[in-house]
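Trainee: okay, sequence plus prediction incoming.
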Amino acid sequence: MLTLRQMTYFVALADTRSFSAAAERVHVTQPALSQQIKEMELNLGAQLVERLPRDIRLTRAGQVVLERAQKILAMTRDLEAEIRQSKGLNGRLSLGVIPTIAPYLLPRALTRIKAAALDLDLRVREAQTADLLTAVINGQLDAAVIALPYDVAGVMAEPLFTDYFLLAGSKSRIDALSAPVAPPRPTDLPPDALLLLDEGHCLADQALDVCGLTRARQTVDLGASSLSTLCGLVAQGFGLTFVPEIALCSEQAASPDMTVLRFPEPQPQRTIALVRRHSTEAKTWFTDLAALLSEAGSELMEEARRRG
């Protein structure tokens, strides 16, 4: 009979394509992991893995086992999460947050969460949206804070607050754009002046969308790995970028030479939301967590609007 431990080892092996890397991931020795995989093959009466000199490859039977094992492990994590969270915000909770939200929202939100749930063991992971959604669906995260619009098939989204995009640059660049005429619309911006985040960051995709551009336009510079890097560059006159309101106070404190301009109505925006799996029962932990995150985010928005 297959065990959950064996399925965990097998999924790790399929993910890493290496017995040594898989053993390191699940914190066992390589011989121990290899022995468990062999026992799986004996129990099933089929070869699951082709052992190559520098790689491993799943057989057809291995692909079937992998698909089923991933579903079984996800269901197990769902069960554990429901038991942990059945009484609200306590026990252990794993939360993902995208990089353009985490450094701004978390310091404010964690203070509220700690005050409201002293017994909560909160684990936070920062990653890009696609990785977080995969982790939520697979049961590796209980919930995640992401920016909408985004394809959220398989998960339920609870909107938290609206985050508007501001145009940021040096004072001379922003002054040149705002006078003597009305502020520009995003579609009026020169593409060769835009600096955006690396491919994979949803903020870059959303900025391109509101400007009516695509990644095929080589005049758009897509390369910075963090919003702080972008703000530092544009503050010194190296182009323009989009700054979400949630980041304004922090980034202007770090780059005081950066000036921002609010776009005319309708202002470009994104909705920040908390997501969970559809299969996870809507216990009070989710609504309580959403309320605390929403309060923290709304407070940051008010401060940004007073400043901006």
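Mentor: Nice, thanks for sending it over. Numbering: from 1, shown residues only.

Trainee: going forward, measure contacts between C-alpha atoms and count neighbours the same way
Mentor: Noted.

Trainee: show me what the lengthiest helix in the chain is packed up against.
Mentor: With secondary structure taken from DSSP state H, the chain has its longest helix at helix 60-85. Counting contacts by 3 or more CA pairs under 8 Å, 6 or more residues apart in numbering; DSSP states H and E, helix 60-85 packs against helix 4-16, strand 91-97.

Trainee: now for the first one, which elements pack on it?
Mentor: So the one you mean is helix 4-16. helix 19-25, helix 30-44, helix 60-85.

Trainee: where do the strands of the stretch 151-300 of the chain begin and end?
Mentor: In the stretch 151-300 of the chain, the strands defined using DSSP state E, counting those that start in this stretch lie at 155-170, 195-197, 221-224, 241-244, 258-262, 269-277.

Trainee: out of these, flag the one nearest V181.
Mentor: Closest of the strands of the stretch 151-300 of the chain to V181 is strand 258-262, at 13.2 Å (criterion: CA to CA).

Trainee: how about residues contacting the closest one?
Mentor: Residues from elsewhere that reach strand 258-262 (CA atoms under 8 Å, 6 or more residues apart in numbering): 165-171, 174, 178, 183, 231-232, 234-236, 252, 308.

Trainee: which of these are buried?
Mentor: 165-171, 174, 183, 231-232, 234-235, 252 (16 or more other CA atoms under 10 Å).

Trainee: farthest pair in those residues?
Mentor: Among those, P183 and G232 lie farthest apart (CA to CA), at 22.6 Å.

Trainee: pull out the buried residues from the longest helix of the chain.
Mentor: By neighbour count on 16+ other CA under 10 Å, the buried set for helix 60-85 is 62, 65-66, 69-70, 72-75, 77-78, 81-82, 84-85.

Trainee: take this one as well and set it beside the first:
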Amino acid sequence: MIAMRPLPSFRQLSYLVAVVDLCHFGKAADACGVTQSTLSAGIRELEEVLGAPLLERTKRQVIATPLGRDMAARARELLKAAEDMVDAARSSKDTMAGPLRLGVIPTIGPFVLPHAMPRLRKAFPRLRLFLREEQTAPLLAKLRAGELDAVLLALPYAVGDDLEAIDIADDPFSAVYPPGRAEPPGKPVRPGDIAFENLLLLEDGHCLRDQALAACHLEGARRNEEFQGTSLHTLVQMVAAGLGITLLPQMAIDAGILRGTKLETRPLAGKPSSRRIGLAWRRRSARKETFRTLAAALKDELAKGRRAVPR
């Protein structure tokens, strides 16, 4: 018989990751759903198994040793692999069942999910969607760390070789003007004309800012750096106040973001000016069929929403 060495348990590894991430025993215990004494005992048992201290404990704080940080990084990979094993087993029975943690960016979520969620629940009653809204970079970081299963985002965006993304829809941009400024209303406007306008954009950190400029070929346009929006709704209010013009994606316009205003829109002339809506997931995930099915459902939902808008 081969003698087996004592090995860490997944529970012990999850305790270590929580403590290293939160730097606090009490908060880590709450995050793991156990008492502080249980968590502390688990960490001590882990240190005994590994034969080395992982944490420096004081009355005021807890600090991971260099080995502790290394072990926590390895533990995250092991825990993520274990989750993928469970996901693979579940998806073999029903690909559209169980929990799915979906990240979504702020320039998509409010304009898609209110209509899509009820239909998704009806189509996939055994799928439990948990949503998190945040900007693209932190969402993808959480996706890589295993905190999210998939992310609904706008492309183009450098997602990296470790992630896989599929296109769902094309989302054209339109120029939005204060009342009486879009002359003539509805007629396509040349990007060159927009370059001379006081262009209002989202603040740094929102991928829509750069995507709109690139898609509309306006990288050198004059931008209002004094007034920057924190959301598309803020941009609408700024244009309504006469501070300038802006660029909005069609899904926001279709969802009624201009309702109650007298703002006017003009499509952009020339080359297609749009962003792409996509769904991204970890390339090694065992739930690829789940994500492709979800992407197809969202694609159909976006197409229905576009057809339902009167032109």
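Mentor: Yes, it's here. From a predicted model like this one, the values you see are computed outputs, not experimental measurements.

Trainee: skipping its backbone neighbours, what lies nearest L248 of the first structure in space?
Mentor: The shortest distance from L248 of the first structure to any non-neighbouring residue, by CA to CA, 6 or more residues apart in numbering, is to A304 (5.9 Å).

Trainee: swap in L48 of the first structure?
Mentor: For L48 of the first structure, the closest residue by CA to CA, 6+ apart turns out to be G62, at 4.0 Å.

Trainee: and for stretch 64-73 of the second structure, what span of the first structure is it aligned with?
Mentor: The alignment of stretch 64-73 of the second structure onto the first structure (TM-score structural alignment) spans residues 58-67.

Trainee: what's in contact with the matching stretch?
Mentor: By CA under 8 Å, 6+ apart, stretch 58-67 of the first structure touches F10, V11, A14, A46, Q47, L48, V49, E50.

Trainee: can you rerun that using 6 Å?
Mentor: Contacts with stretch 58-67 of the first structure, where a contact means CA atoms under 6 Å, 6 or more residues apart in numbering, come from L48, V49.

Trainee: kindly report the same for stretch 29-44 of the second structure.
Mentor: With CA under 6 Å, 6+ apart, stretch 29-44 of the second structure has contacts from Q12, G26.

Trainee: in it, what counts as buried?
Mentor: For stretch 29-44 of the second structure, by 16+ other CA under 10 Å, it's A29, C32, Q36, L39, S40, G42, I43, R44.

Trainee: looking at those, which one is closest to E133 of the second structure?
Mentor: Using CA to CA, those come closest to E133 of the second structure at C32, 22.9 Å.

Trainee: and the closest one? What does it align with in the first structure?
Mentor: So, by TM-score structural alignment, C32 of the second structure is matched to V26.

Trainee: for the helices and strands packed on helix 60-85 of the first structure, which one sits closest to T187 of the first structure?
Mentor: Among those, strand 91-97 comes nearest to T187 of the first structure, with 29.1 Å by CA to CA.

Trainee: next, the angle from the helix or strand that the closest one is followed by to strand 91-97.
Mentor: As assigned by DSSP states H and E, the chain's next helix or strand after strand 91-97 of the first structure is helix 102-116. Put simply, helix 102-116 of the first structure runs at 160 degrees to strand 91-97, going by axes from the mean of the first three to the mean of the last three CA atoms, to 10 degrees.

Trainee: buried ones in helix 102-116 of the first structure?
Mentor: The neighbour-count check on helix 102-116 of the first structure (16+ other CA under 10 Å) flags A102, Y104, L105, L106, R108, A109, R112, I113 as buried.

Trainee: give me the residues contacting whichever helix or strand comes after it.
Mentor: Once helix 102-116 of the first structure ends, the next helix or strand along the chain (criterion: DSSP H and E) is strand 120-126. Identification of contacts with strand 120-126 of the first structure by CA under 6 Å, 6+ apart yields N90, G91, R92, L93, S94, L95, G96, V97, I98.

Trainee: what range does the helix or strand just after strand 120-126 of the first structure cover in the second structure?
Mentor: Next along the chain after strand 120-126 of the first structure, taking DSSP H and E as the criterion, comes helix 129-137. Helix 129-137 of the first structure corresponds to residues 136-144 in the second structure, going by TM-score structural alignment.

Trainee: residues touching that stretch, excluding its own?
Mentor: Contacts of stretch 136-144 of the second structure (CA under 6 Å, 6+ apart): L148.

Trainee: what of stretch 90-104 of the second structure?
Mentor: Contacts of stretch 90-104 of the second structure (CA under 6 Å, 6+ apart): 126-133, 148-152, 290.

Trainee: ok, and the most crowded of the residues you listed?
Mentor: Using other CA atoms under 10 Å as the neighbour criterion, A150 leads the contacts of stretch 90-104 of the second structure with 28 neighbours.

Trainee: what's the match for D21 of the second structure in the first structure?
Mentor: Match for D21 of the second structure (TM-score structural alignment): D15.

Trainee: neighbours of that match, how many?
Mentor: With other CA under 10 Å as criterion, D15 of the first structure counts 12.

Trainee: who are the contact partners of the closest residue to it other than its chain neighbours?
Mentor: Nearest non-adjacent residue to D15 of the first structure, counting by CA to CA, 6+ apart: A22, 7.9 Å away. By CA under 6 Å, 6+ apart, the contact set of A22 of the first structure is A12, L13, T16.

Trainee: quick check, nearest of those residues to L292 of the first structure?
Mentor: Using CA to CA, A12 is the member of these that lies nearest L292 of the first structure, at 34.8 Å.

Trainee: distance of the nearest residue to the closest one once chain neighbours are set aside from A14 of the first structure?
Mentor: Leaving aside its chain neighbours, A12 of the first structure sits nearest to A22 (5.0 Å; criterion: CA to CA, 6+ apart). According to CA to CA, to the nearest Å, A22 of the first structure stands 8 Å off from A14 of the first structure.

Trainee: now M40 of the first structure, nearest residue through space, not along the chain?
Mentor: Nearest residue to M40 of the first structure, sequence neighbours excluded (CA to CA, 6+ apart): L2, at 6.5 Å.
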